[in-house]
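S.K.: Pasted the sequence and its predicted model underneath.
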Amino acid sequence: MKKSNIKLVVLMLTFLCCLSTFPLFAQPPRFSFEKYVTTEGDTLNYRLLYPDANPLRKFPLVVFLHGGGENGNDNDAQLKWGVMNFATDQAMAKHPAFVIAPQCPKDMNWFNFNFEENIKLLPDPSKPMELMIKLINELIEKYPIDKNRIYITGLSSGGTGTFDAIQRYPDLFAAAVPVCGGGDISKAASIAHIPMWIIQGVEDPAGDPRSSIDMAKALINTGGRPGLTLYPEVGHFSWLAAYSNSALMEWLFRQQK
């Protein structure tokens, strides 16, 4: 082989190696990086999944609240559990929707409950919850979102945050899926009209399963018809089965006010 040909082969191999090193052909993240900033300078990082939006149609909005282990400011950790099930090819084709995954800052919470005895809702929302509601209202104005199909779900502290959100804003959401969370049972009557699927692992060491069971009973006693799934032999990671359940997805996207 001529020296010129050898050099050409070496250059081609080097180029191919570079392609494998740099993700030039990597698929961009399906959730865009976003930041909500108020006029006062308060900030809430979030990720946003867009549907294949037709301007002549309106789409559901799914609000996903992560657990406490994903608090921070990297605007990435909140995608670790659960929410990616809304971004699969199958989910996006069958259930096109806007999906937001905000990130709660470190040392803060989605909820503002008093846990000293029974869980009690305190008067004011936490700062992340306040910002999240403002963000939802902004997105409603900006995108073709169906206000009758706004859903909220969350896991662990995000499950508790889900209860906090629907108990503070009971007329905003068309359905709720709290996963291993807890809420104020005394407020059950105010949210009994919201279609709800409560999910819990019966061996959860971090969240008392009785919180989910007692809330379901309180909702039924005040006229609600919640779903309740208790996974046997499952600890805190009940969200693994929850969000991979196609029946849950089908149920959620059927709901509307």
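M.R.: Good, I have the coordinates. Numbers count the residues shown, from 1 in each chain.
S.K.: hey, let's count contacts and neighbours off CA atoms from now on
M.R.: Fine.
S.K.: Would you check that residue 113 makes contact with residue 160?
M.R.: No - under the criterion of CA atoms under 8 Å, residue 113 makes no contact with residue 160, lying 9.1 Å away.
S.K.: More neighbours: the two, which one.
M.R.: In terms of neighbours (other CA atoms under 10 Å), residue 160 is the more surrounded of residue 113 and residue 160; the figures are 27 against 22.
S.K.: which residues does that one contact?
M.R.: Neighbouring residues of residue 160 by CA atoms under 8 Å, 6 or more residues apart in numbering: 110, 111, 154, 178, 180, 181, 182, 183.
S.K.: Please identify which of those residues is nearest to residue 94.
M.R.: Within these, proximity to residue 94 (CA to CA) peaks at residue 154, which comes in at 21.4 Å.
S.K.: Next one for the comparison:
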Amino acid sequence: MYTDPSTGYSMPYNLYLPKNYDPAKKYPMVVFIGDASVDTNDPKTSLYQGNGGTIWAEPAEQAKHECIILIPHYTDDLINELGMMTTDSNVWTPGLTLTWDLIFDVTKKYAVDTDRIYGMGQSQGGMANIAISDKYPDFFAAQLLVACQWNVEEMKAMKDKKLWIIVSQGDNKAYPGMSSAVSLWKSLGTKVAEDGTFWDTKGSWTDLEAKAKALEDTGYSMHFTVFKDGNHMYTWSVAYNLETVRDWLFKQKKEVAK
């Protein structure tokens, strides 16, 4: 439980530390924020609405990418006291202040490599990631944004970010929203890795991984993937299973200004 000295509010969170955690070392940290459907008073709901938070703790994943995992949990009580963490008005909220203060506190408290903090989330969580990245542009080394959208004009600030964006064709908010953002970034000179197809997640998984590898091989910092059909919640039942995307994320490191 985190109690924020600046607001006085408390927020639970889930934290995973590597098996042989050594506070003298520095570890990458994954920050996963769930969608609004997990905003209950049971903090465990953030752990099983999809695998966006837990997949990084799987033994095979930790063997490749040993990391700390932070999963902030926004509760129903906080909704009643502060309002939703994110809203369709795309503004910074008191809930985002609390969430950010929690993330920053954990970053200071544990042995985190601040050049390798990875943000990700779905729906509400993806929106929170965008908002945080807009306000604190030097915090995340890279982000995985799933089934989310934000004010497109504000997203101009993200044109040089290291992003992998995944939406479903049938998501009537995230798909058009992120398509507009991609068009904006391209108009500003950003190179975006996309193949112009809808990925069939019911087909060959080998083909999906090959498609992801082809996007990674472009060497571009930004990637845009659209799943065929699907809907808003379907997106995150598949997105985090793409090993190529997970591996890409951990290759990223914050660039130090010279």
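M.R.: Received it, and whenever you're ready, just let me know what you need. Not measured: the values here are computed from a predicted model.
S.K.: Can you pull the TM-score for these?
M.R.: Overall, the chain-to-chain superposition scores 0.78 on the TM-score scale (TM-score structural alignment, normalised by the length of the first structure); 214 aligned residues with a CA RMSD of 1.7 Å.
S.K.: List the residues that contact the nearest residue to residue 114 of the first structure once chain neighbours are set aside.
M.R.: Spatial nearest neighbour of residue 114 of the first structure, chain neighbours left out: residue 120 (5.0 Å); criterion: CA to CA, 6 or more residues apart in numbering. Shown in contact with residue 120 of the first structure (CA under 8 Å, 6+ apart): 113, 114, 183, 184, 185, 186.
S.K.: Could you give the number of residues near the last one?
M.R.: The number of residues packed near residue 186 of the first structure is 14, by other CA under 10 Å.
S.K.: what sits against the residue nearest to the spatial centre of the first structure?
M.R.: Averaging the C-alpha coordinates of the first structure gives a centre point, and the residue nearest to it by CA atoms, centre = their mean is residue 64 (1.2 Å). Going by CA under 8 Å, 6+ apart, residue 64 of the first structure touches 83, 99, 100, 101, 102, 152, 153, 154, 158.
S.K.: mind redoing it with 7 Å?
M.R.: Contacts for residue 64 of the first structure (CA atoms under 7 Å, 6 or more residues apart in numbering) come out as 83, 100, 101, 152, 153, 154.
S.K.: thinking again about what came up before, between the contacts of residue 160 of the first structure, which is nearest residue 204 of the first structure?
M.R.: Looking at these and their distance to residue 204 of the first structure, the nearest is residue 180, at 8.0 Å (CA to CA).
S.K.: Count the neighbours of that closest one for me.
M.R.: For residue 180 of the first structure, the number of neighbouring residues by other CA under 10 Å comes to 31.
S.K.: That one maps to what in the second structure?
M.R.: Applying TM-score structural alignment, one finds that residue 180 of the first structure aligns to residue 147 in the second structure.
S.K.: Kindly report the same for residue 136 of the first structure.
M.R.: So residue 136 of the first structure corresponds to residue 103, using TM-score structural alignment.
S.K.: Specify, as a residue range, where the lengthiest helix in the first structure falls in the second structure.
M.R.: Longest helix in the first structure by number of residues (criterion: DSSP state H): helix 3-21. No residues of the second structure are matched to helix 3-21 of the first structure when aligned by TM-score structural alignment.
S.K.: how far is that helix from where the chain is centred?
M.R.: Here helix 3-21 of the first structure is found 46 Å from its chain centre; the criterion is CA atoms, centre = their mean, to the nearest Å.
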